[in-house]
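**Student:** Sequence and predicted structure, then a few things I'm wondering about:
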Amino acid sequence: MVVDDDLDVDERVTRPLGWSRRALVAFGVLGAVALLAAGFLAGQWAPILTAPGDDSAEAGFARDMSTHHRQAVHMGMVEYDRGQDSTVRRIGYDIATTQQYQVGVMEGWLEDWRLPSTTDRAPMAWVPGGRQMLQPDGRMPGLASRDDLARLEAASGKDADILFCQLMLRHHLGGIHMIDAVLDASDDDRVRPLAEQMRQAQQGEIEALRELLKVLGAEPL
């Protein structure tokens, strides 16, 4: 054991025997670094450890609503390209750009949660009794069929305006059922605000689409 004779009595008592001043300083630095590293790792891992799981309502909603939105983006851009009425074309463009942005947000959630963007689970499996919400052929609520999309892609002018309004009206009504399902199931502070924004926007567009169909002399599907 080495005792530093230069130390006063109090310092000899408080300093561990055999430790020099330099060793104590080095030990203190290492301890501080360890604490900082632990805090950093806790900050990095805490969001992952508390994130929604792969079979959660939040993850299911993000995946299914992203798929749902992508169809709306496609239909909106078809109307913008092939429609005639300036108001309907503008709504189509607004829906496409808004929902494409929201797809990016939801994909960001899944990435942050370290979850895959796709799943083998059936659509709406994240909702209790979700199978009953599906259309007879297994499509999610409001999704247009392949034949519907083919008709829209082949239409132009006023015919495209009418069909777009009809299909998007049905699409939004189905989307609101999905939004309500996640709002009933989740208290996530990222999911709920976006879902509420979606609901408000789509409800407003539903009313606008109904009015436009009246102006165009057509009925909902």
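**Tutor:** Yep, that arrived. Numbers count the residues shown, from 1 in each chain.
**Student:** going forward, measure contacts and count neighbours with C-alpha atoms only.
**Tutor:** Will do.
**Student:** Name the nearest residue to the residue nearest the centre of the chain, ignoring sequence neighbours.
**Tutor:** With distances taken as Cα atoms, centre = their mean, the residue of the chain nearest its centroid is Met106 (2.1 Å). Spatial nearest neighbour of Met106, chain neighbours left out: Ala62 (5.3 Å); criterion: Cα to Cα, 6 or more residues apart in numbering.
**Student:** Go ahead and report the secondary structure state at the one you found.
**Tutor:** helix (DSSP: H, G, I helix; E, B strand; the rest coil).
**Student:** show me the contacts for it.
**Tutor:** Contacts here follow Cα atoms under 8 Å, 6 or more residues apart in numbering; on that basis Ala62 touches 106-107, 109-110.
**Student:** I'd guessed the residue nearest to the centre of the chain sits against Ser66; true?
**Tutor:** Yes - using Cα atoms under 8 Å, Met106 is in contact with Ser66, at 7.0 Å.
**Student:** shared neighbours of the two, anything?
**Tutor:** Joint contacts of Met106 and Ser66 (Cα under 8 Å, 6+ apart) do not exist.
**Student:** Can you give me every residue that contacts Arg63?
**Tutor:** Contact analysis of Arg63 by Cα under 8 Å, 6+ apart lists 106-107, 117-118.
**Student:** The structure to be compared is supplied as follows:
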Amino acid sequence: MKAAARTSRPLLLAGGAVLLLALALIALTFARPSASASAPAASAPAAAPAEGSADVGFARDMAVHHQQAVEMSFIVRDRTSDEAVRRLAFDIINTQANQRGMLLGWLDLWGRPISSPGAPMAWMGHSFTPRGDGALMPGMATDAELDGLRAAEGRKAEVLFLRLMTVHHKAGADMASAAASSAGTDVIRNLAAGMVRSQQSEIALMADMLRERGASAS
């Protein structure tokens, strides 16, 4: 109960930051400099990606994937005093909360709902069906695993977090790689390619951190 209480307020604050970032993104996208009488007419904005596009599907699915990564990072931050793990958690919170805000902002700009009744990852040719244990997509932790992280402390919490986040990042990098090669908009292709690089780098970092703690990713 105490762990849940510690986690809820930061998650609320992160959610507010995500919303503010999304609104700022929309405002910047629609902002246009005033045209003079002699200036050429501005080009028409590109058409929004289709509902079944890789762009829309990736934005929805990665926003959900990132939300859990942020949640796990807030949990471990309160379960250990190790500075290296807390620093990694802080980096994940900031990076993935900001990226999630961008994804939600693009969905709003395109006029697409943030959720869909369809199966997740269908846009990349997968037929993943949520199992009902909290893991909505590959790589996501189950409810039981999250409860275990909340109950752990110290080195045990560190190792569990690093293992869960390694699996989470690997699946996230696979999803981002698919979007980087199949999305129709530059903004999604570029964002997804950056996610692949950063998450692969953190996977390597977490492997080193696990070895330092006498553990492995499995």
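**Tutor:** Cool, got the structure. The model shown is predicted, which means the values in this text are computed figures rather than measured ones.
**Student:** ok so, going back, which ones among the contacts of Ala62 of the first structure map onto helices?
**Tutor:** Under the assignment DSSP state H, the contacts of Ala62 of the first structure contribute 106-107, 109-110 to helices.
**Student:** Looking for the alignment partner of Gln200 of the first structure in the second structure.
**Tutor:** Under the alignment (TM-score structural alignment), Gln200 of the first structure maps onto Arg197 of the second structure.
**Student:** Checking the residue lying closest to Ala14 of the second structure once chain neighbours are set aside next. Helix, strand or coil?
**Tutor:** Nearest non-adjacent residue to Ala14 of the second structure, counting by Cα to Cα, 6+ apart: Ala97, 6.7 Å away. Following three-state DSSP, we place Ala97 of the second structure in the helix state.
**Student:** ok, now which ones touch Ala97 of the second structure?
**Tutor:** 14-15, 17-18, 66-67, 70.
**Student:** of those, which stay in contact in the first structure?
**Tutor:** Mapping these onto the first structure (both residues aligned by TM-score structural alignment, their matches' Cα atoms under 8 Å) leaves 66-67, 70 still in contact.
**Student:** can you tell me which two in the contacts of Ala62 of the first structure are farthest apart?
**Tutor:** Met106 and Leu110 (6.6 Å; Cα to Cα).
**Student:** any idea how far Ala59 of the second structure lies from Ser115 of the second structure?
**Tutor:** Separation of Ala59 of the second structure from Ser115 of the second structure (Cα to Cα, to the nearest Å): 10 Å.
**Student:** same thing with Asn94 of the second structure?
**Tutor:** Asn94 of the second structure is 23 Å from Ser115 of the second structure, where distance means Cα to Cα.
**Student:** residues near Leu194 of the first structure, how many?
**Tutor:** Using other Cα atoms under 10 Å, Leu194 of the first structure is surrounded by 15 other residues.
**Student:** correct me, but Leu103 of the second structure touches Asp61?
**Tutor:** No - applying Cα under 8 Å, one finds Leu103 of the second structure not in contact with Asp61, separated by 9.5 Å.
**Student:** now the helices: where do they sit in the second structure?
**Tutor:** Counting by DSSP H, the helices of the second structure are 2-30, 54-77, 83-110, 143-151, 154-182, 186-212.
**Student:** distance from the second one to the first structure after superposition?
**Tutor:** Compared with the first structure after fitting, helix 54-77 of the second structure deviates on average by 0.5 Å (mean Cα distance after the TM-score superposition for the first structure).
**Student:** Could you tell me where that helix falls in the first structure?
**Tutor:** Under TM-score structural alignment, the match for helix 54-77 of the second structure is residues 57-80.
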